[in-house]
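**Q** what would the 3D arrangement of this be:
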Amino acid sequence: MSLDDERNSGPFGGSGETRTRLPEGEGDTRRTSRSGRSSSRSLVTVVGVVVLLIAAIAFANRGDGGSGGGSDDAKKPDAAATAPSGEKPVEGRTGGIPSGFADTEQGAQSAAANFAVSLGSAEMFDKDKRDDILEAVMAPSSVPKFRSDLDKAYGPAFFKNVGLNEDGSTPSGYQFVSRTTPIGTKVTDFSKEKATVEVWCSGLLGLSGEKSTKPVTSSWFTITMELSWIDGDWKAVTHSQKNGPAPVPGDDRASGSDEISKAVEGYGGFTYAR
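**A** Have a look, this model is predicted:
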């Protein structure tokens, strides 16, 4: 859950156009070259994709009887860091949140990822639902402090900053969006009783609606949780957050508010129990 101030981005300055003086006799070709620019870019994109596919296939097949004299025992890339892995997914739920994680590094990572999803959800903006989430994911000794701190944080000023009414309710005709999606997890410390897990996340926050002044924006952040093994399950003892790492933004066209609203309604969030 990010409590950072909402980021604003302004338009790019300038038109980006460069004027070029053409030699005599070439003026007639200027318009033609411009009109062909789009098709040229498309051709370059297609060629680039084909080249990348060929390179990927060659890389995947490298070392299978090639002439380089490499050993059959050569170490291959380890995909375990990004692949779903091994333990049977948990079957228990506490307040709708997965529970009953294994007392392993993998179990600790799964618990932290699930907790990040819940703590970054829209339900956190509702006092009763927030208390239920804290009871489900936090260690009993940590609940009172977190409840007090979050009750202060989720106040009228913060609600107004994200486009909600002062009581935290969503204005009529709008849809409030708050989602956290784990991208990856990393254990930095582990024992059978305690674990520290970092969760790299992408988040959505904002108000979707035709006249929204607080549109849904994305952010990147890393959550660090200290977990304790309590009564046969992992529980969060502490929770902190820092910005990034953030990738370079792509050139995707921003969707309209109606498209975002339909996506939020049509695509449910995930839970993570690998």
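**Q** every contact and neighbour count from this point should use C-alpha atoms.
**A** Will do.
**Q** pretty sure I260 contacts S208?
**A** Yes: in this structure I260 lies within contact range of S208 using CA atoms under 8 Å: 6.8 Å.
**Q** would you map the strands across the stretch 1-150 of the chain?
**A** Shown for the stretch 1-150 of the chain, the strands assigned by DSSP state E, counting those that start in this stretch span residues 92-94, 97-99.
**Q** please give me the structure for this one as well, since I'd like to look at both together:
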Amino acid sequence: MNPGDGQGYDTDERYGGAGQTRTRLPGDDEAYDTTRRSMRPSRSLITVVGVVVLLIAAIAFANQGGSPDTPSDARGPAPSETAPTGTRPVDTTTSGIPTNHPRTKQGAESAAANYAVALVSAEIIKPRQRTEIIDSVFVPEKKGELRKKFDTAYSDRFLSNLGLDENGEAASGSTYVSRTAPVGTKARSFSSDRASLEVWCTGVYGTAGEDSRNPVTSDWFTLNLELRWVEDDWKVESFSQSPGPAPVNGDNRVSPADEIAKAVEGYGGFTYAR
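**A** All right, here's what the predicted structure looks like:
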């Protein structure tokens, strides 16, 4: 939900800026933007703090690959930037978010993908879960500032505009949806202490319900994250987002609200790995 440069987060012209401008929370010209994207008139409210609000059942990048004893010529070509490495994902979590990623380039890419899912999830809009996400994902010196920024962004008025109560819950008969699925990762730069990465994502966002003012729609965007090695894991120091790359929309049949709600409730998410 927030993209940025360490002091603020970037967004694109669909979210209130031009190109990649600084993202800001409501009423804060130096922080983060709450208008994630103009999902048609109703969609402009769906995200906050850059790219926020979601978690979706998508395609896991935890490719199993061959065992260490398998001859290299039997495993196929070596992994590249566009191919999964075969490295298994981490098996530990904090507040449901994968943690303890290895101090490697692959570990940083895996962390970036997993954090993208958490930062743009339905959980981050809920006060208790939001605090847990911030504590799990960000570097220590950013946590206090971000709690205040996010709390201001997700005001009761903002939640009401989304059709949610003060706890971020949808009205009876409706389901709030915000799920992001990483499609791929790329490391722009890497060292043992810092990593600059891109995560290409798609996702579904909105409220599934017969009277919804924000129907569930899909989006494509790239999340840019600056990670730093701290507390024995990769943590987010800043992040920004830009639109696309987006494919041509298919001619899929639009599902009714109850079908979308059942899918969200019935399909779980994944742990991602490079």
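**Q** got a TM-score for the pair?
**A** With the length set by TM-score structural alignment, normalised by the length of structure 1, the two chains reach a TM-score of 0.70; 209 aligned residues with a CA RMSD of 2.3 Å.
**Q** thinking again about what came up before, just name the most buried of the strands of the stretch 1-150 of structure 1.
**A** strand 97-99 (a mean of 21; mean count of other CA atoms under 10 Å).
**Q** how big's the offset between that one and structure 2?
**A** In the superposition against structure 2, strand 97-99 of structure 1 averages 1.0 Å from its aligned positions (mean CA distance after the TM-score superposition for structure 1).
**Q** helices and strands around that strand, which ones?
**A** Using 3 or more CA pairs under 8 Å, 6 or more residues apart in numbering; DSSP states H and E as the contact test, the elements touching strand 97-99 of structure 1 are strand 92-94, helix 105-119.
**Q** closest to R34 of structure 1 out of those?
**A** Comparison of these against R34 of structure 1 by CA to CA identifies helix 105-119 as nearest, at 47.6 Å.
**Q** returning to that earlier point: got the helices and strands packed on strand 97-99 of structure 1 as CSV, with distance to R37 of structure 1 columns?
**A** Formatted as CSV, those follow (distance: least, CA to CA, whole Å):
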stretch, distance to R37 of structure 1
strand 92-94, 56
helix 105-119, 44
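**Q** tell me the most buried of these?
**A** Highest mean neighbour count among those (mean count of other CA under 10 Å): helix 105-119, with a mean of 25.
**Q** now it, how far from the centre of its chain.
**A** What separates the centre of helix 105-119 of structure 1 from the centre of its chain is 14 Å, taken as CA atoms, centre = their mean, to the nearest Å.
**Q** contacting residues around that helix?
**A** For helix 105-119 of structure 1, the external contacting residues (CA atoms under 8 Å, 6 or more residues apart in numbering) are 1, 87, 97-99, 101-102, 124, 133, 137, 179-182, 185-187, 190, 195, 197-199, 223, 225, 227, 234-236, 270-274.
**Q** mark which of these are buried, thanks.
**A** Listed as buried from the contacts of helix 105-119 of structure 1 are 1, 97-99, 101-102, 124, 133, 137, 179-182, 185-187, 190, 195, 197-199, 223, 225, 227, 234-236, 271-274; burial here means 16 or more other CA atoms under 10 Å.
**Q** how about the strands of the stretch 151-274 of structure 2, start to end?
**A** 175-190, 194-208, 217-230, 233-243.
**Q** how far apart are the last one and its match in structure 1?
**A** Translated: strand 233-243 of structure 2. Strand 233-243 of structure 2 sits 1.2 Å off on average (mean CA distance after the TM-score superposition for structure 1).
**Q** mind checking how far that strand is from the chain centre?
**A** In terms of CA atoms, centre = their mean, the gap separating the centre of strand 233-243 of structure 2 from the centre of its chain is 10 Å.
**Q** tell me the spacing between the nearest residue to I134 of structure 2 once chain neighbours are set aside and S136 of structure 2.
**A** Nearest non-adjacent residue to I134 of structure 2, counting by CA to CA, 6 or more residues apart in numbering: K143, 6.2 Å away. To S136 of structure 2, K143 of structure 2 is 9 Å away according to CA to CA, to the nearest Å.
**Q** more neighbours: which of those two?
**A** S136 (23 against 17; other CA atoms under 10 Å).
**Q** so what's S261 of structure 1 up against?
**A** S261 of structure 1 neighbours (CA under 8 Å, 6+ apart): 175, 208-209.
**Q** for K160 of structure 1, see how far away it is.
**A** S261 of structure 1 sits 20 Å away from K160 of structure 1, going by CA to CA.
**Q** repeat that for A56 of structure 1.
**A** Taking CA to CA as the measure, A56 of structure 1 and K160 of structure 1 are separated by 49 Å.
**Q** same question, K262 of structure 1
**A** 24 Å.
**Q** now R253 of structure 1
**A** Distance of R253 of structure 1 to K160 of structure 1, given as CA to CA: 27 Å.
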